[in-house]
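Peer 1: just the structure for this:
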Amino acid sequence: MAGLLETVDSRTQLAGKNRLELLLFRFGDKQLYGINVFKVREILKCPAMSRLPGSHPVVCGVANVRGKSISIIDLAQATGLRALRDHENAFVIITEYNGRTQGFLVSEVEHIVNLNWDGIHPPPRSSGRHSYLTAVTNVNGALVEIIDVEKVLNEISPVSEQLSDGVLNAEVRQQASLFKVLIVDDSSVARRQVSRCLQAVGVQVLTCNDGRQALSVLNEMLADGKQPSRELLMMISDIEMPEMDGYTLTAEIRSNHRMSGLHIVLHTSLSGAFNEAMVNKVGADEFLAKFRPDELASLVTTRIQQFALDTPFNYSCACAK
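Peer 2: Sure, this is the predicted structure:
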C-alpha cells in the first residue's frame, strides 16, 4: 500500500503542471513513436500467442500474461504500416485504455522522457484527416509521432454509441436545446463520439482540439463581457492533449475568478488508481471514463436539472443564442 501511495503522489506532481512522461518505441525503422506512461502497465518480451479464428487482422493473437488472456495488437499494421514479422525479438507494451487491457507489439522499446505538453503539437494538416497521429513532438532533434490509440482501438472493436432506453428524460430533452456544452479533445474519434451522444440529448455542442484552444475560447467570452459559467452548461475535457492538457486547463480556469464557476468534467481513457487524486488536485467537478454513452448522457441531463440551483438567474435563457 505504501508503494502505491508513493506512486500516486509522484504521478500527481505532474497534474496541473502541463507535463507528461512519454515511453518511446519503434516499429523496426528509425522513426520514433510515443505513448503516455500513464497508459502503460508493463513491458515484456513478446510471449507465446494463440491465434483466434475470426479475430481482427491486426490482432496477432492472445497471450497469457500473469494468468490473464490479453489480445496482442500489431500496432504498426493497425496504423497502415508493414506488419512486424520478427515476433521472437519483439516486445509487447501492455496498456490500459478505457478500462480495457491489451498489448501492443513493437520491435524496440527505447526509454522514457519527461516533456512539457506545450512542446507536444497537433499533427501537420498535410497528414490528412485519416491519419493515425494525434500529436507530434521533438526529442533530442528526432521527430516523435504520437499515435491516436483511441482511433486504433475503435476500429478493432467499435464502442456502441447508442443510448439505452430510458436514459433520456423527455422533459429535460425539451429544455436541452437551450444549453451549450464545450467538448475539448484532441482525438477526432473521441470528439465525434461525445458530440453524437450530446446531440442525442439535444444540447448544442462546441468543440476544441486542445486545452489551449479551449482556454482561448473562454477568454474570448470574457472579452465579450460574458461569463463562461453562464454561457456553458459544462465543459467536458480530455486530459491528454497537445499544447495544454486537461489538468492544466482546469487549473487555469480555477485560477481565474471570472470563469472559475464553470462546471468541469474530465473525460478520459486514463484508468487506474491515479484519477481521483488527479481530479481532486486540479479542482475538476467530476471524472468520467471514456466512452460510456449512457453515463455521459445521464451526467448531462442531471446537470440540466441542477443548473437552476447552481445559477442565480433564469436558466431557460442562460445558453440561448
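Peer 1: please count neighbours and contacts with C-alpha atoms only from this point.
Peer 2: Fine.
Peer 1: buried ones in stretch 146-158?
Peer 2: Going by neighbour count (16 or more other C-alpha atoms under 10 Å), the buried part of stretch 146-158 is 146-153, 156.
Peer 1: burial count for the closest residue to I239 other than its chain neighbours?
Peer 2: Distance criterion C-alpha to C-alpha, 6 or more residues apart in numbering; nearest residue to I239, sequence neighbours excluded, is G246 at 3.9 Å. By the measure other C-alpha atoms under 10 Å, the count of residues near G246 is 32.
Peer 1: quick check: G246 touching E252?
Peer 2: No: under the criterion of C-alpha atoms under 8 Å, G246 is not in contact with E252, lying 9.8 Å apart.
Peer 1: that older thread, residues contacting the residue nearest to I239?
Peer 2: With contacts taken as C-alpha atoms under 8 Å, 6 or more residues apart in numbering, G246 has the following neighbours: 211, 237-240, 266.
Peer 1: again, 7 Å this time
Peer 2: Applying C-alpha atoms under 7 Å, 6 or more residues apart in numbering to G246 gives the contacts 211, 237-240.
Peer 1: do the same with L14
Peer 2: L20.
Peer 1: and it, which helix or strand is it part of?
Peer 2: Counting by DSSP states H and E, there is no helix or strand that carries L14.
Peer 1: before we compare anything, build this one as well:
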Amino acid sequence: MATLLDSVDQRTQLVGENRLELLIFRLHTGQLFAINVFKVKEVVKLPKLNMLPGSHPNISGVANIRGASIPVIDLRRAIGMSGGSEASERNIIITEYNRTVQAFMVGEVMNIVNLTWRDIQPPPEQVGKNNYLTAITKVQRDGMDRLVSIIDVEKVLADIVNYNVRISVGVLDTAILNHFDGRKVLIVDDSSTARAQMRETLTQLGLTVIEAHNGRKALELLKRWCDEGKNVTDEILMMFTDAEMPEMDGYKLTHEIRGDSRMHTLHIALNTSLSGSFNEAMVKKVGCDRFISKFQPDLLVEVVQDRLRDVLGTS
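Peer 2: Predicted coordinates:
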C-alpha cells in the first residue's frame, strides 16, 4: 500500500500539471497511433492464436498468456484501415478497459512519450462522427513533428461488445423517481460512445443530460454559470467526468472546481475505463465524491439516486 500511495503522491502532488503518458505504435503504415499507458498491462510479440469460429470479424483469435486466455483484436481492421504493407513485426498490446482484459494486435511498438493534456487536441470536426479517434497530438521524431492519432478504444470495443443500457429490475427507487423530472446532469467525456451509453441510461430516469467533450469545455460552462450569478448545484444535480480527455483531464477539472468557492460543493463522480486501487486513490486525492468503472448502467443509476436522496434529505 505504501508503494501505491507513494506513486499516487508522485503523480498528483502537482495535479495542475495535467500530464499523461502515451504508448506510440504503428499499424503497418508510417502513421503513428497511441493509447494511454495507464491502460496498458503488457506488450509482447504476437503469439500463436487459437481461432474462435463465429467470433466477431475484428477478433483474430485468443492468445494464451501465462495461463490466461485473452481475446486479440486486430486494431487495424477494427478502425477501418485499408491498404498498407503487412509488416513482419507484429505485437500485441494487452490492456484493461472497463474491468476486462483484451489485447490489440499492432505493428511496431515504438516508445512512450510524456505529454501535457494541453498538447492533446480533439480530432478536426471535418473527420466526421464515425472516426475512431478521441484526440490527436504531435511528437518529435527524426527531427520533425509527427502527427499521432489517439485511438478511441471504447468505440472499438463497443463495436464488438454490445453494451446493455437496460436498467435491471429492482434498481429503480420508485419513491424518488418522479423527483428526477426537470433535473439535469453534466457528462464530461471525449468518447462519443461513452457519452451515448451514459445518456441512454440516465434519460430513462427522466434526467436531462448536458454534454461536454473535455474538461476545458466543462469548466468554461460551469464558470459561465457562476459569472451569470447562477448556483451550479441548482443548475445540475451532479457531474460525471472521464479521467482522460484532451486539453484538460478529469483530475485537473475536479481540482479546478474544488478550488473555486462558487462551485466547490458540486457533486462529482469519476466515470472511467481506468480501474483498480490506483485510480480510486487518485480520486480521493483530487476530491471526487465517487468512482465508477465503465460501463455499469445499474451502478450509474444507483449513484444518481444516492445523490438525489442526499438533495431530498431522504438518505
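Peer 1: what's the TM-score once they're superposed?
Peer 2: Here the superposed chains carry a TM-score of 0.94, computed using TM-score structural alignment, normalised by the length of structure 2; 310 aligned residues with a C-alpha RMSD of 1.8 Å.
Peer 1: circling back: which residue lines up with the residue nearest to I239 of structure 1 in structure 2?
Peer 2: Using TM-score structural alignment as the criterion, the counterpart of G246 of structure 1 in structure 2 is G250.
Peer 1: same question, G225 of structure 1
Peer 2: Aligned by TM-score structural alignment, G225 of structure 1 pairs with G229 of structure 2.
Peer 1: how many neighbours does G67 of structure 2 have?
Peer 2: Using other C-alpha under 10 Å, G67 of structure 2 has 7 other residues around it.
Peer 1: look up how far A103 of structure 2 lies from it.
Peer 2: Applying C-alpha to C-alpha, to the nearest Å, the value for G67 of structure 2 to A103 of structure 2 is 15 Å.
Peer 1: stretch 260-267 of structure 2 aligns to what range in structure 1?
Peer 2: Equivalent residues of stretch 260-267 of structure 2 are located at 256-263 in structure 1, counting by TM-score structural alignment.
Peer 1: check the gap between the match of G246 of structure 1 and I35 of structure 2 for me.
Peer 2: Following C-alpha to C-alpha, the distance that separates G250 of structure 2 from I35 of structure 2 is 17 Å.
Peer 1: one more: E220 of structure 2?
Peer 2: In this view, E220 of structure 2 and I35 of structure 2 are 27 Å apart by C-alpha to C-alpha.
Peer 1: try M110 of structure 2
Peer 2: Using C-alpha to C-alpha, M110 of structure 2 is found at 12 Å from I35 of structure 2.
Peer 1: of these two, who's got more company?
Peer 2: Between M110 of structure 2 and I35, counted using other C-alpha under 10 Å, the more crowded position is I35 (21 against 13).
Peer 1: is it true that V152 of structure 1 lies in a helix?
Peer 2: Yes: using DSSP: H, G, I helix; E, B strand; the rest coil, the secondary structure at V152 of structure 1 is a helix.
Peer 1: surely it and A78 touch.
Peer 2: Yes: at 6.5 Å, V152 of structure 1 counts as touching A78 under the criterion of C-alpha atoms under 7 Å.
Peer 1: make JSON lines out of the contacts of G246 of structure 1 and add neighbour count.
Peer 2: Conversion of the contacts of G246 of structure 1 to JSON lines gives the following (neighbours: other C-alpha atoms under 10 Å):
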{"residue": "G211", "neighbour count": "27"}
{"residue": "S237", "neighbour count": "31"}
{"residue": "D238", "neighbour count": "29"}
{"residue": "I239", "neighbour count": "25"}
{"residue": "E240", "neighbour count": "25"}
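Peer 1: restricted to helices, list these.
Peer 2: The helices, defined by DSSP state H, take in G211 from the contacts of G246 of structure 1.
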